[in-house]
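[1] Have a look at this fold, sequence not included:
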């Protein structure tokens, strides 16, 4: 027997037995075949490979999972539009404010007429009071002559009789028969076009915004044209007014051609089938002929798209005779159809209503009686006179 072969066989069997023991030894609790996380990450950093987190490795070997979707971000809420009051009754609601501002004018006349003795000096004082209130020299003389005649005819002068006489005379000179409606109704497929003109400082842009509120309050749709391109703040101001009531504003860069802005505004009004387009023009100095010519150009360019229904001149009631000079120059440059008298609540010079209508033949259509957004009101002669003669 070859003992060498037998010894080799024994050796091989021993190697196989002991090697199997190490290969199939049981795992100790808590020990895995994976490398520690820190070690794996260090190795990944050295080799430039990506390391999956335990959750990702588990998902890779089983059911695929997805991150929960974040809820969509809520859209910002649109600003709530304001609902302005209608134009009807506005002047009546503002009557107390008007009475306070014009009491010096009205009550002064009443006290003079109710005096026991009305001699020439008293009548001269009445006439001076009228002139001081910007009624105008010619109108003041006519009012005094008519009152003197009525006093002689009626004889006795109770407070009620004096008030009735003065009321009738003032209403007659303001002329209640003048057409004071602002033409804002569309015609066919074309919107009504209203141009707002006037010098700087009269409240022109503010009047444009307030007029938009009046029309929206009456159920009209409006587009605003920011044709005052010489003052960027004017367009910004107009956008604030328009944004409150949902009226879009057409504007261009500062220094752009005002006529092109006005034309684009009217074109937008035609495309959107709106009722009224209001164009705010630059505050033109009445002494600058070139600027006045440009105002005429704006009107001509707009009329290529739609007729201009109203050209409203904004006058500051506190400027007195200077306001009259402005009115005359504007009337020569463009066909003024109506007057907007602003700041009437801060002056006792309401007589300018009589003077401007007499000299231009143009009615006062709107009056501004405060700084509030809804303080612009259609003008009514009887309500105005009753307010200034009120004893409440």
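    Looks like it arrived, so ask away. In this text, all values refer to a predicted model and were calculated from it rather than measured experimentally.
[2] all contacts plus neighbour counts: C-alpha atoms, from now on.
    Noted.
[3] Other residues contacting the helix or strand harbouring residue 327?
    Residue 327 is part of helix 321-333, with elements assigned from DSSP states H and E. Identification of contacts with helix 321-333 by Cα atoms under 8 Å, 6 or more residues apart in numbering yields 134, 198-199, 286, 292-293, 295-296, 313, 315-317, 336, 356, 360.
[4] Ok, stretch 186-198 next?
    If you take Cα under 8 Å, 6+ apart as the criterion, stretch 186-198 is touched by 183-185, 204, 208, 266, 269-270, 273-284, 306-315, 326, 330.
[5] try it against this one:
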């Protein structure tokens, strides 16, 4: 073969190869890409586990402990004040509020000459102190005799002795808080609205607790929800149970259940708070008598305490008479005696009812209620 023919054959082969290459590139460019695997398929194919691969340790399950609520802490009980310190405060409070009466009388009696004008001034001073007409006349006559006729020298000593006699130290002022034959003592507390009756019940409970007596309170003032809640608060503070009823319930029924509860528990004393009565409402006074009668189906009422606001003066005496007729009052509690009250009301109310003042309220504090002591009262008057 000639060299010319060989050259032509080589060019032809190269040309064919180039054409084939171009055609192959065009075809591959038109092909569609392979579809990606469907990651949203409902069934995923999991490759078989490699038996030689190390086992992955799973974390232990976490146990969640349920929250346990701690029981509520019982309120710390208060320790009421004893009788001795109450009497000390009685002297201090009364000396501050009532001392002007004693000082005025001593100034008059210490004059060089006790003439008629002086005795009239003494009488006026006693009357303005709410001692009352009859007791005032008796006291002035006794002072005249001892200081002017008999010539006894120390006006202060004479005045103290006569005032103590006027207040009557021989009256039995003990609270009858004990029952007989295993029954509790039952103390019925009565009085008009606003005199401090419910507060007095709570304060008496504190006195009894201080004497280590067991007590149950009866919230028979069912017409005032606030009175029931107030009494419950007093009871909680010293650990005393309170028997209560629904608002508007029969007071006699609540009082009956309170005494029944006290008898079943074997407590020493049951204190029953009653609704505040208006002395001119005969129906309400009759209901108060019913409360007492119902209570006595369980146990005798050992004490009926009438709470009087010492600042009411003559109106307090009217209240005292009406209550005494309804429930046979056995003792008086004079509240607010440390304020603007006139100390002579002690003498008047005892003369009016023939029953002693047994407790006096000296302020707003929880232990500002003290047993009445004639000597301490007069000493406070005289400063």
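    Received the coordinates, thanks. Values in this document were obtained by computation on a predicted structure and should not be read as measured data.
[6] Quick check: TM-score for this pair?
    In this superposition the chains share a TM-score of 0.83, using TM-score structural alignment, normalised by the length of the second structure; 333 aligned residues with a Cα RMSD of 2.0 Å.
[7] Next, the buried residues of the helix holding residue 327 of the first structure.
    321, 323-324, 326-327, 330-331, 333 (16 or more other Cα atoms under 10 Å).
[8] same check, this time on stretch 334-351 of the first structure
    334, 336-351.
[9] and if you look at stretch 102-117 of the second structure?
    Of the residues in stretch 102-117 of the second structure, 102, 105-106, 108-109 count as buried by neighbour count, 16+ other Cα under 10 Å.
[10] show me where the stretch 201-350 of the second structure has helices.
    Taking DSSP state H, counting those that start in this stretch as the test, the helices found in the stretch 201-350 of the second structure are 225-238, 251-265, 282-295, 314-327, 345-353.
[11] Can you check which of these gets nearest to residue 94 of the second structure?
    helix 345-353 (12.7 Å; Cα to Cα).
[12] Which strands and helices lie in contact with that closest one?
    helix 155-167, helix 314-327, strand 357-361 (3 or more Cα pairs under 8 Å, 6 or more residues apart in numbering; DSSP states H and E).
[13] Columns distance to residue 294 of the second structure on top of these, output as JSON lines?
    Formatted as JSON lines, those follow (distance: least, Cα to Cα, whole Å):
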{"stretch": "helix 155-167", "distance to residue 294 of the second structure": "35"}
{"stretch": "helix 314-327", "distance to residue 294 of the second structure": "13"}
{"stretch": "strand 357-361", "distance to residue 294 of the second structure": "25"}
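[14] Stretch 366-378 of the first structure aligns to what range in the second structure?
    Counting by TM-score structural alignment, stretch 366-378 of the first structure lines up with residues 359-371 of the second structure.
[15] go on, stretch 232-244 of the first structure?
    Under TM-score structural alignment, the match for stretch 232-244 of the first structure is residues 225-237.
[16] follow-up on the earlier one: nearest to residue 67 of the second structure, of the helices and strands packed on helix 345-353 of the second structure?
    Of all those, strand 357-361 sits nearest to residue 67 of the second structure, with 49.6 Å by Cα to Cα.
[17] Quick one: distance of the helix or strand just after that closest one to the chain centre.
    Downstream of strand 357-361 of the second structure, the first helix or strand assigned by DSSP H and E is strand 369-371. Distance, stretch centre to chain centre, for strand 369-371 of the second structure: 18 Å (Cα atoms, centre = their mean, to the nearest Å).
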